[in-house]
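Chemist: okay, structure incoming, though there's no sequence with it:
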């Protein structure tokens, strides 16, 4: 009997491993790493880390353009391999490499440099594991460098370096220490501390302190040096606890395989079939980027209890970091609500803690808007209810009726653009219904963009109040949910700057970037009201006029742009022009939903074609893989959604707008064990149009599906064609949510 049971268990695990595919092989972490100040293909680094990990590790000084790298590190420190004392003394830290020979996977990075050193990295959730293999005929040095004021101790007997770096919080301005441990597997032949990028070398010195302080270690010639590092914002003792728990006696390859398994499990949550190999590489490379944030900012003590550091103090519990919400609210959190429900339950609690501890929600001082409420409303709409909605609404009311100019972080820029905490310009927004933009100015003040985005956030607060039966806040925010109409000029159907007397900008040019708009022009912001497509149609005179204007967005000349108040072509302008889709800018977040608006106007086939064009022409798995800044998972999440054939146009509403699936079959495995499958028969590069559809076997004409449709499991089945079906999806009932229509 025992023999049969053993055989049964063995077959079960063999069957399971066979069913799960190796999807890590498709990920290229170098995607989006080819960037200049004038053009962004993602502005990404080839990171190694676990999904929503606490720390990420990367090659330092890595340039795919110059083909140079200077070492590896993360958490505020770096390790640079050198092959001579002269390199150390003369500051010859960078070395060339062949990009074609780089291995960039989620769990493992490897680069061989021209000085003969091979650098490898793998990771646990909080610890980094590095391996440096030196050429046999050369010396072997490692140079440690950290940021801020460093206190360091070299312990040759224990083959380790310990210490801490003192930094200052960008948010609270509180000083804090990051404690570190670096454990080496090889004895030190020589050692010493360094100062000012090795301009001062103090041989045999074991302890040092100060700005620019580092250390060097020398090993035997040709050594293969393994380094495990652990960092903590709580204490040196906690750094050791983390090292013992996550690494212990495990060696490099064990940690590497462990990390691989974590990533492969996650990637298998969405299994795509069909398409080209390059499309699968692009999809899973984007899946990697879409699952790096929000990171785990907490540490686990000896007893298994979580703690986190914030604003100079240590608190009990879990805490997750905040991505820039201006980007992430549109796509990243909506994707996590599907594939990482348990993680999102923790994250919304972290958003509430951020407000409690700092007095503000994140993002407003970095970009514009009060988008924490969007994340919370979307979570509630989709069944994630681990926060108190009345408290959230109270917090939001405080957020939008107070403001503080951010003069500390990126101060000159933020002062000039009037960015800060809370709601900048709230007095005018509530008294006049918009934020005024003065006449005869070339200044980038972003007032119309702020009005539109503040209005969307008020809509989300209104929806959260409505969903939770809070009549007081529902009525309060109902007064402002159509404020976007106050900056719309019916004379030419554009949103514009408007002065305090109510006059629209007399110098308005829809091709001119900046001014009353953030990172865009009048064309891109013409369709920015994501929650109310019907309301925009009404303003423009109806569905016919709306479609004509939307068609025009994609057909006018791409290169007819003016830099306006920016004073030069910012990189977002260059990326929009290079996209070649009229004035549409797929490379920046405000346009993410624009193509899907054809679903609201009864011509879904136009969106299907444009979406497929964007997916196939603007994205790839290589260093030039994105049409603009990837922005912490926002752009990758848009790609993952759109490649599956649907997208969240209006976070805060439990609904997704349909597009054109890139693959023949997509299977989403949910945390409940249920599966939602999208099948696209006769799908191809030419067959981009939806001919017909069924949902769970029933004929389906709608241009949208609900969150419950996905989470309950089932099948969405498309028949694809090379010719548009202009009868499908044209009825009023087929159109997705619009505030003016479904309020």
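Modeler: Arrived safely, thanks for sending. These numbers come from a predicted model, not from an experiment.

Chemist: only C-alpha atoms from now on, for both contacts and neighbour counts.
Modeler: Fine.

Chemist: and residue 298, how far is that from residue 527?
Modeler: Computed as Cα to Cα, to the nearest Å, the residue 298 to residue 527 distance reads 40 Å.

Chemist: can you check residue 601 too?
Modeler: Residue 601 is 13 Å from residue 527, by Cα to Cα.

Chemist: what comes up buried for the helix or strand where residue 462 lies?
Modeler: Here residue 462, judged by DSSP states H and E, is contained in helix 447-467. Neighbour-count burial for helix 447-467 flags 447-466 (criterion: 16 or more other Cα atoms under 10 Å).

Chemist: chain center to it, what's the gap?
Modeler: Put simply, helix 447-467 sits 22 Å off its chain's centre (Cα atoms, centre = their mean, to the nearest Å).

Chemist: give me the helices and strands touching the next helix or strand after it, please.
Modeler: Sequence-wise, the next helix or strand downstream of helix 447-467 (DSSP H and E) is helix 471-478. Here helix 471-478 touches helix 447-467, going by 3 or more Cα pairs under 8 Å, 6 or more residues apart in numbering; DSSP states H and E.

Chemist: included below, for side-by-side comparison, is a second structure:
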């Protein structure tokens, strides 16, 4: 059984503005927590505040940052200091190789002052333990931009912080409450400069409990009180078990060194987002802060999630492994709709309006087609139709360019990212038809199924790729299949032209049939990995990441390309899918700080690794089907929430064997490119033998 203690959370953290190996952070907490703890290795005001190779550190940080491109909010820094303190907070020193970065535990030693610092975090709070190795007294400096010390009452210290990259509420606040365990002397509270407060201890060993709340100081104290029954070691054990319970749901064994670790390191990443944005009152009822109305409301809410990134990989994983949690996520989406008037696109903490499309539609339809959250579907159908028909005057909400889409059947080139928006809207129209069908609304289903054919309006048969079209109905001149932008999002024609998830048979036919389609795919992966900056006007990090991988224009470094390797199989060329997926798994991913080929993005790329390693992938969320690939592990046992177990066995799993020879399900041949969600839920054994030649 794989232990959570084997995970090092620094996978993918060696990233910069110029090049991403994941743009991840080493986060410690519990799955889908409200806060995470991390190590901050710089004093600079930057969203790239952790460097895995840096020996300097500023302290431990409470963070809510989902991505450096989004930024953090309500972040707080805990810095360990000797009892005499410092007028200015120093940049401290630690040995990264000797530190522990685990999902449930952080431990490091500040070398200059010889202070050991250990921390753990749960849903709304956690604990920090300090120990002076030289016997000196201690202090813990708490620093946060735009923070204020409130008071000390009944041994509970309360501070507020109000720093964030963006929010509908300009006064959005977090309450931080702190105390020490019973029997430990209460520290003295001293002002330590602007936005900094010191907790001064009289001992060489000290422990601080902390909790946060987005609702009130009183709720913060309630959250803190829930930690009182646990010792520090008990808290560590509870938080460890929260991860281990999920890890035990999938048992992976493999004879290759570090391959099990690759799976669980990515499983850890897949369980971090979305983050919880609700708290339980004294009776256990969920309540959350609505930044739109600036009031506390009942119900669940989640945040720090971009649906454009995650709808195609991580959310389908949750439907298989944790449908009850998935229902909670959907409740949060519905509450977001009720409070803003639109379904969410990119939340942190509220709507940021990033990326095209309303891809939460896929999260909803995928539940509908799998028979989940049926109680919510009538309200969701209303919300989805509202988003498809209502023009928002705030570009953060709804579909940008909707008026033109409704009039022309496509978003014209005069509007930014026009091709991707057209394709996303057409897919969302089909997703509306899926939900409508599940509710027996045949007329609505027919209307939006017909409208989903709008992808054809931006398909250019002369180049067999998508091409931006102006308001007059003409394809824009000077088409360049290697140019980025020009109607496309974070890519060009090769990366985005195959985003017709709802009608891949139609796309194959429009390309000239299966042979022509496969030829186009081979052209994509076998040409040089070069790019032209196009309308971006300069090189962005995604361009560099494309060029760094020897897979032509595939660009597995970004979400639009996740399904591309599986399109060969849909067009009856399964061996090419197997070859590309196997080579990607072998060469593009690892558990190192440089472990991802591009932005990991809220569990999305990690989930691609999980799905692809299991041997199938959800190309079209909302269809209830998966496309078969190639298994990467010797043996996997998935313990499903319905009580069934799905066992995946690959007896001759060797790196040199790239192709599937035979695949059976419960002893019967499994032919064709697809397997249904129902078949996976039924459990049993999928047995795959590999072969050398395709």
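Modeler: Right, received. Where do you want to start? Here the structure is a predicted model, which means the values were calculated and not measured.

Chemist: mean per-residue distance, the helix holding residue 462 of structure 1 versus structure 2.
Modeler: For helix 447-467 of structure 1, the mean distance from the matching residues in structure 2 following superposition reads 1.1 Å, by mean Cα distance after the TM-score superposition for structure 1.

Chemist: please tell me which residues of structure 2 that helix aligns onto.
Modeler: Aligned by TM-score structural alignment, helix 447-467 of structure 1 falls on residues 418-438 of structure 2.

Chemist: and residue 523 of structure 2, what pairs with it in structure 1?
Modeler: Under TM-score structural alignment, residue 523 of structure 2 pairs with residue 552 in structure 1.

Chemist: hmm, I was thinking of residue 593 of structure 2
Modeler: Aligned partner of residue 593 of structure 2 by TM-score structural alignment: residue 623.

Chemist: wait, isn't its match in contact with residue 43?
Modeler: No - taking contacts as Cα atoms under 8 Å, residue 623 of structure 1 lies outside contact range of residue 43: 9.4 Å.

Chemist: overlap in contacts, the two.
Modeler: 32-34 (Cα atoms under 8 Å, 6 or more residues apart in numbering).

Chemist: what span of structure 2 lines up against stretch 698-718 of structure 1?
Modeler: Here stretch 698-718 of structure 1 aligns to structure 2 at residues 668-688, judged by TM-score structural alignment.

Chemist: okay, how far is it across that stretch, tip to tip?
Modeler: So stretch 668-688 of structure 2: terminal residues 12 Å apart, Cα to Cα.

Chemist: pull the residues that contact it.
Modeler: 320, 370, 569-570, 572, 574, 624-628, 631, 640, 642, 644-651, 660-667.

Chemist: what helix or strand does the closest residue to the match of residue 523 of structure 2 other than its chain neighbours sit in?
Modeler: Nearest in space to residue 552 of structure 1, with sequence neighbours left out and distances taken as Cα to Cα, 6 or more residues apart in numbering, is residue 582 at 7.8 Å. Residue 582 of structure 1 is part of no helix or strand, with elements assigned from DSSP H and E.

Chemist: pretty sure residue 582 of structure 1 contacts residue 560?
Modeler: No - with contact defined as Cα under 8 Å, residue 582 of structure 1 does not reach residue 560; the gap is 9.1 Å.

Chemist: so which of those two has more stuff around it?
Modeler: residue 582 (20 against 12; other Cα atoms under 10 Å).

Chemist: and residue 242 of structure 1, how far is that from residue 288 of structure 1?
Modeler: For residue 242 of structure 1, the distance to residue 288 of structure 1 - Cα to Cα - is 25 Å.

Chemist: same drill for these two, tell me which one is more crowded.
Modeler: Taking other Cα under 10 Å, residue 242 of structure 1 and residue 288 do not tie; residue 288 has more neighbours (25 against 22).
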